[in-house]
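Engineer: Just a sequence and a predicted model for now, questions to come.
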Amino acid sequence: MASSLCVKYGGERRRPRWFWRGFGGRGRGGDRGGRGRGRRPRRETEEEKWVPVTKLGRLVRDGKIKSVEQIYLHSLPIKEYQIVDALVGPSLKDEVMKIMPVQKQTRAGQRTRFKAFVVVGDGNGHVGLGVKCSKEVATAIRGAIILAKLSVIPVRRGYWGNKIGKPHTVPCKVTGKCGSVTVRMVPAPRGAGIVAAPCPRRSSSLPVLRMFLLPPVDPPRLLETL
């Protein structure tokens, strides 16, 4: 039988190549797509489709609520950050204000984590602040962005002097207090710009407040002094 499987090649009798391969196809990988281990090219990961789990999320998905102002009007809590993404859209910008390491003393030694401060805003009177702590910087920033979107609030804008053009500053003197930290905002005329420290200046530019004065305060810090 071996002689019947031989084929003449240049006057010599040799067995065909398929005889040495056996009956397993193309070696390792079989018939999974050619030679080798049968690996396929990587496909681009598709974005997961948002499936809302709250009633507010379902109303936004169905188009019943079309603006963030409708949520503020009824004082509805936002539990899903996708709601803000769906209503505000790509105009929502985020900016990392500060990243700082924090440590905790344990029996095994010091455990270091990173705390990220992120501000989001759409430039149309909406701004939010998020703070997140994690072992990795990227994870902390990602979590802070989500928390900032969940805490988006409207900003009331007004004029200084005559009502000419679009609102450019806060309507009156505003004082905010959280714990031991006090922040005061004073209206300013057109052309004054934002008179404040670098970090407050960046955070105030997101809701489009063109001109105001931020007097310096130096109380004990609550979360972190930006």
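Structural biologist: Ah, there it is. Numbering: from 1, shown residues only.
Engineer: Please count neighbours and contacts with C-alpha atoms only from this point.
Structural biologist: Noted.
Engineer: Span of stretch 213-226 from start to end?
Structural biologist: 17 Å (CA to CA, to the nearest Å).
Engineer: For the chain, which segments are assigned as strands?
Structural biologist: Assigned by DSSP state E, the chain shows strands spanning 7-9, 12-14, 93-106, 109-121, 126-134, 153-154, 174-178, 181-187, 194-195, 212-213.
Engineer: Surely Pro207 and Val127 touch.
Structural biologist: Yes - the pair Pro207 and Val127 qualifies as a contact (CA atoms under 8 Å) at a distance of 5.7 Å.
Engineer: Out of the strands of the chain, which gets nearest to Leu59?
Structural biologist: Closest approach to Leu59 among these (CA to CA): strand 153-154, 19.6 Å.
Engineer: ok, and here's another one to check against it:
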Amino acid sequence: MPVQKQADQWTRFKAFVATGEYNGRVGLGIKCSKEVATAMILANYSIVPVQRGYTGNKTSIPHTIMCKETGLCDSVSMLLNPGPRGTGIVSNPMTKKLPMMTSTDDCYTSVRDCTATLGNLAKATFDAIS
């Protein structure tokens, strides 16, 4: 009969890293390992461009998302709507960070189902943006 060895707990970190250049590109890296540095590297590999648009007249730079966008991840569904100039990002602080990293100034958000799982919420937000 085999003998059980090394029954100690191993510490692992699950890291969610968002990177953005505040100029229309954003990335999200997710990694579970002993070190957090690998999640940062994966976030840089997953950078995608984001299309921005206008509402109303086309003055100066684009300030909102192009059209209604939906993101799904497991039990979370995220809906992004374009907003008029000066509205700001109407969202909770966690889902506000990814649109801010793409330099989107105005949009409305709507999140459904189980939003307590922050990992799925971050993935759904990234799916809606990209």
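Structural biologist: Happy to help now that I have it. For clarity, every value in this text was computed on a predicted model and none was experimentally measured.
Engineer: Pipe the strands of the first structure into JSON lines and attach distance to Asp85 of the first structure and mean neighbour count per row.
Structural biologist: Converted to JSON lines, these look like this (distance: least, CA to CA, whole Å; neighbours: other CA atoms under 10 Å):
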{"stretch": "strand 7-9", "distance to Asp85 of the first structure": "70", "mean neighbour count": "11"}
{"stretch": "strand 12-14", "distance to Asp85 of the first structure": "70", "mean neighbour count": "11"}
{"stretch": "strand 93-106", "distance to Asp85 of the first structure": "11", "mean neighbour count": "14"}
{"stretch": "strand 109-121", "distance to Asp85 of the first structure": "11", "mean neighbour count": "20"}
{"stretch": "strand 126-134", "distance to Asp85 of the first structure": "13", "mean neighbour count": "22"}
{"stretch": "strand 153-154", "distance to Asp85 of the first structure": "14", "mean neighbour count": "16"}
{"stretch": "strand 174-178", "distance to Asp85 of the first structure": "27", "mean neighbour count": "10"}
{"stretch": "strand 181-187", "distance to Asp85 of the first structure": "29", "mean neighbour count": "17"}
{"stretch": "strand 194-195", "distance to Asp85 of the first structure": "28", "mean neighbour count": "20"}
{"stretch": "strand 212-213", "distance to Asp85 of the first structure": "29", "mean neighbour count": "22"}
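Engineer: quick one: common contacting residues for Pro207 and Val127 of the first structure?
Structural biologist: Residues touching both Pro207 of the first structure and Val127 by CA atoms under 8 Å, 6 or more residues apart in numbering: 121, 155.
Engineer: Need the residues that contact stretch 139-146 of the first structure.
Structural biologist: Around stretch 139-146 of the first structure, the neighbours that count as contacts under CA under 8 Å, 6+ apart are 81, 94, 96, 114-120, 129-134.
Engineer: show me what contacts Cys114 of the second structure?
Structural biologist: Contacts were defined as CA under 8 Å, 6+ apart; by that measure Cys114 of the second structure touches 75-76.
Engineer: Need the counterpart of it in the first structure.
Structural biologist: By TM-score structural alignment, Cys114 of the second structure lines up with Pro219 in the first structure.
Engineer: Quick one: map Lys104 of the first structure onto the second structure.
Structural biologist: So, by TM-score structural alignment, Lys104 of the first structure is left unmatched.
Engineer: Lys104 of the first structure touches Phe114, doesn't it?
Structural biologist: No - shown here, Lys104 of the first structure and Phe114 do not form a contact pair, counting by CA under 8 Å, at 11.3 Å.
Engineer: how about stretch 83-97 of the second structure, aligned to which bit of the first structure?
Structural biologist: Using TM-score structural alignment, stretch 83-97 of the second structure lines up with residues 188-202 of the first structure.
Engineer: quick one, helices of the first structure?
Structural biologist: Assigned by DSSP state H, the helices in the first structure fall at 17-21, 55-61, 68-73, 81-88, 137-150, 198-205.
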